[in-house]
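In: here is a sequence together with a model predicted from it:
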Amino acid sequence: MKKLAFLFPGQGAQSVGMGKEMAEQYPQAAEVFKRADAALGFSLSDIIWNGPEDELRLTYYTQPAILTTSIALLEVLKVEGIKPSAVAGHSLGEYSALVSAGAMTFEDAVRVVHARGKFMDEAVPAGLGAMSAVMGADRELILKICQEVSQSHGPVELANVNSPGQVVISGKAEAVAEAGRVLKENKGKVTPLVVSGPFHSSLMQPAADQLAAVLQGIAIQDAQVPVIANVTAKPVQTGAEIRDSLTRQVSSSVLWEDSILTMKNDLGIETFVEIGPGKVLFNLLKRIDKTVQGYLINSPETYAATVAALKGETTTC
């Protein structure tokens, strides 16, 4: 089998009902949802499976919900004995990656991301921050414009570097708007995002400080396989490295394009499997590098197809 990496999605991949079919068919998945409910002290599974959507979209429910669904799918896959050479997750998904690598327990992770969601939601008063997606513009140009606008309008920064031609900017609302205006003049396509805060910008530092205190209170072990950190796009493996990168991640850029290229070019990864709701990372993969093979596991159907493909059969998803 070719060298394999597991990828785990972040916020935005959620949908009411996610993971329910897997839980109904596989006891390993059902058990993860039960463990989440017990760890949090309320029925997260009810919010995930029954909504309403407005409630699931609340950051402090979305984050543990996506983590729980991703780990439920992972637990089913473990039965097949398929193991990765490296793992990575997009923003929140980095916690799923760390659980998969044995660096933290699922229970600790689900409690931490529930708190992380609250901290991020409360860090900046409503309306003061904003985020926009920028398509079709060079990363260096976006960075240059953000730096120039920041000098006069307040902070606006690169939040997510997702793939060539797809970057998200984040920061003070008026600065994000001004950067968007300038980028449009430079033929960039700018789309404001409906979000509750300026995530992955320096305005999130209060949330990072609160999260640091929570992370000090849990055990973080050395990872069993390299985990590619969002903040550096480089492998981290020791508990100290992981704790530091998770703290910095809240107020730093998610270097997703760079992370995929690190796994391919430095670690020799040829096959990537997205494990979790949706298929955001699966879609980004081909924009980053058309030569790699991508699969996804988000339902009983995609699970069966992916396992068959990874075991060398002809079925693909």
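Out: The structure has been received and is ready for your questions.
In: make it CA atoms for all contacts and neighbour counts henceforth
Out: Fine.
In: can you show me the strands along the stretch 201-317 of the chain?
Out: For the stretch 201-317 of the chain, strands defined by DSSP state E, counting those that start in this stretch occupy the ranges 227-228, 235-236, 254-255, 271-275, 293-297.
In: of all those, which one is nearest A173?
Out: strand 254-255 (19.7 Å; CA to CA).
In: packing partners for the closest one?
Out: Secondary-structure packing of strand 254-255 (3 or more CA pairs under 8 Å, 6 or more residues apart in numbering; DSSP states H and E): strand 156-163.
In: take this one as well and set it beside the first:
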Amino acid sequence: MCETKLSEKHKFDNENIRGRKIGYIYAGQGSQVPHMGLDFYNSSISAKKFYDSVDKSLDLKRLSFEADEDELVKTENTQVVLIGFQVMLTKLFNENNIVPNAVCGLSIGEYGALYCSGVLNEEDVLKISKFRGTEMSKCSEGINTEMYAIINSSEQYINAVLEIYNSTEKFVQISNINSKEQIVISGDKDVLEKVKLHLKKDGVRYIKLKVSGAFHTAYMDRAAESLEKYFKTIEFSEPKIPVYYNVTGSKEDEGNIKNLMVKQVKSTVRFEDDIKNMIEDGIDLFIEIGFNNIIKKIVRKINSNVQVISISSYEDFKDLVEKFYE
């Protein structure tokens, strides 16, 4: 159980937790904040032991607790910090015998899901996250790309618009299908300017995102090639808990998880399908492992009736454990 006395008043009075079919959702890039995990480090013996024991070459503790927003937002830093937080919190849940019925993750968060399900061990998932972030950052060098969220549109309409302006050398693709209300596109800035004018003419809203890399598009081909080679040195085990994958939008792993994770970095993230399929398979309570309620907001747009609990602080964690054992 938790190492410190649980609070008398918790945040989840209206949530029944024990006996529910729980799905963990591991957040992706954009959910990072400076000092993430520091309150766990200062409050939990297990969390402190984890951060103190991580390979010093990853610089995880300094990046997590001391890096400012400008340093943390760099892809090569963001991804290892997010996975570090997710591994730490998963370990704490396991210590308290809270285990999900299924897991998924958004982009880099999918590696948190693979750790939780037993596909990857702690050492390997941290090394992969650092390697992946570095390789994705390299792919963004020397090209001028941006990302935009398109509001209340359809995959078919967006692809039709992109086809008008794309060329072999410069293009824009769909990066994420998060919900029926939010589809993310990314790619060449010049092409995006033309696409934005088209969208504006059609009365379609869009919002610029604070991510410059054209993630989950063919601009990440070199990162995919690097991951494919790197994965030859890593053992992937069979999942002990069902994983819903970004590439397929389901728990179908095509018989090769490594191949899926290579494809993932350069392919559309079908997060909406992941959530819909988890709900269809009986998941009725989601636990978001990430900050700023980003996942919670997306999930509620997919299904407004589903319950989502977000865990971003040690107080959140204590409250959930307390409620679980009532």
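Out: Perfect, I can see it now. Everything numeric here is computed off the predicted structure, so don't read it as measured data.
In: what TM-score do we get after superposing?
Out: Their TM-score after superposition, calculated using TM-score structural alignment, normalised by the length of the first structure, is reported as 0.91; 308 aligned residues with a CA RMSD of 1.8 Å.
In: thinking again about what came up before, could I get the strands of the stretch 201-317 of the first structure as TSV with mean neighbour count?
Out: Written out in TSV, the entries for the strands of the stretch 201-317 of the first structure read as follows (neighbours: other CA atoms under 10 Å):
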stretch	mean neighbour count
strand 227-228	28
strand 235-236	21
strand 254-255	25
strand 271-275	24
strand 293-297	23
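In: which parts of the longest helix belonging to the second structure are buried?
Out: Across the second structure, the longest stretch assigned as helix under DSSP state H is helix 75-95. Applying a neighbour-count criterion of 16 or more other CA atoms under 10 Å, the buried positions in helix 75-95 of the second structure are 75-93.
In: returning to that earlier point: could I get the strands of the stretch 201-317 of the first structure in a markdown table, plus columns for distance to G93 of the first structure?
Out: Putting those into a markdown table (distance: least, CA to CA, whole Å) gives the following:
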| stretch | distance to G93 of the first structure |
| --- | --- |
| strand 227-228 | 11 |
| strand 235-236 | 15 |
| strand 254-255 | 11 |
| strand 271-275 | 10 |
| strand 293-297 | 14 |
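In: who's sitting farthest from the centroid in the second structure?
Out: Here the centre of the second structure is the reference, and by CA atoms, centre = their mean the most remote residue is K201, at 32.7 Å.
In: how about S253 of the first structure, what's its match in the second structure?
Out: With TM-score structural alignment defining the correspondence, S253 of the first structure maps onto T268 in the second structure.
In: likewise D244 of the first structure?
Out: Taking TM-score structural alignment as the alignment basis, one finds that D244 of the first structure is matched in the second structure by N259.
In: one more: A208 of the first structure?
Out: Applying TM-score structural alignment, one finds that A208 of the first structure aligns to A224 in the second structure.
In: quick check, that match in contact with N259.
Out: No. Counting by CA atoms under 8 Å, N259 is not a contact partner of A224 of the second structure; they are 9.7 Å apart.
In: so for these two, which sits in the more crowded spot?
Out: When neighbours are counted by other CA atoms under 10 Å, A224 of the second structure and N259 differ, and A224 comes out ahead with 24 against 15.
In: residue contacts, that one?
Out: In this structure, A224 of the second structure makes contact with 262-263, 265-266, judged by CA atoms under 8 Å, 6 or more residues apart in numbering.
In: please redo it, this time with the cut-off set to 6 Å
Out: For A224 of the second structure, the contact set (CA atoms under 6 Å, 6 or more residues apart in numbering) comprises V262.
In: re the thing from before, ok, which of the strands of the stretch 201-317 of the first structure comes nearest F199 of the first structure?
Out: Go through these one by one with CA to CA and the one that ends up closest to F199 of the first structure is strand 254-255, at 10.2 Å.
In: what stretch of the first structure does the longest helix of the second structure fall on?
Out: On the basis of TM-score structural alignment, helix 75-95 of the second structure is assigned to residues 59-79 in the first structure.
In: repeat that for stretch 33-43 of the second structure.
Out: In the comparison with the first structure, stretch 33-43 of the second structure aligns to the range 15-25 (TM-score structural alignment).
In: so which bits of that stretch are buried?
Out: Of the residues in stretch 15-25 of the first structure, those with enough neighbours to count as buried (16+ other CA under 10 Å) are 15-23.
In: and if you look at stretch 216-232 of the first structure?
Out: For stretch 216-232 of the first structure, the buried set under the neighbour-count rule, 16+ other CA under 10 Å, comprises 220-223, 225-232.
In: likewise for stretch 131-151 of the second structure?
Out: Of the residues in stretch 131-151 of the second structure, those buried under the neighbour-count criterion (16+ other CA under 10 Å) are 131-140, 145-151.
In: of those, which belong to strands?
Out: 145-151 (DSSP state E).
In: switch those over to CSV; also include distance to I289 of the second structure.
Out: Formatted as CSV, the entries for those read as follows, by distance: CA to CA, whole Å:
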residue, distance to I289 of the second structure
T145, 29
E146, 26
M147, 24
Y148, 24
A149, 22
I150, 25
I151, 25
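In: could you pull out the helices in the stretch 1-150 of the first structure for me?
Out: 20-25, 27-40, 44-50, 53-56, 59-78, 93-100, 106-122, 139-153 (DSSP state H, counting those that start in this stretch).
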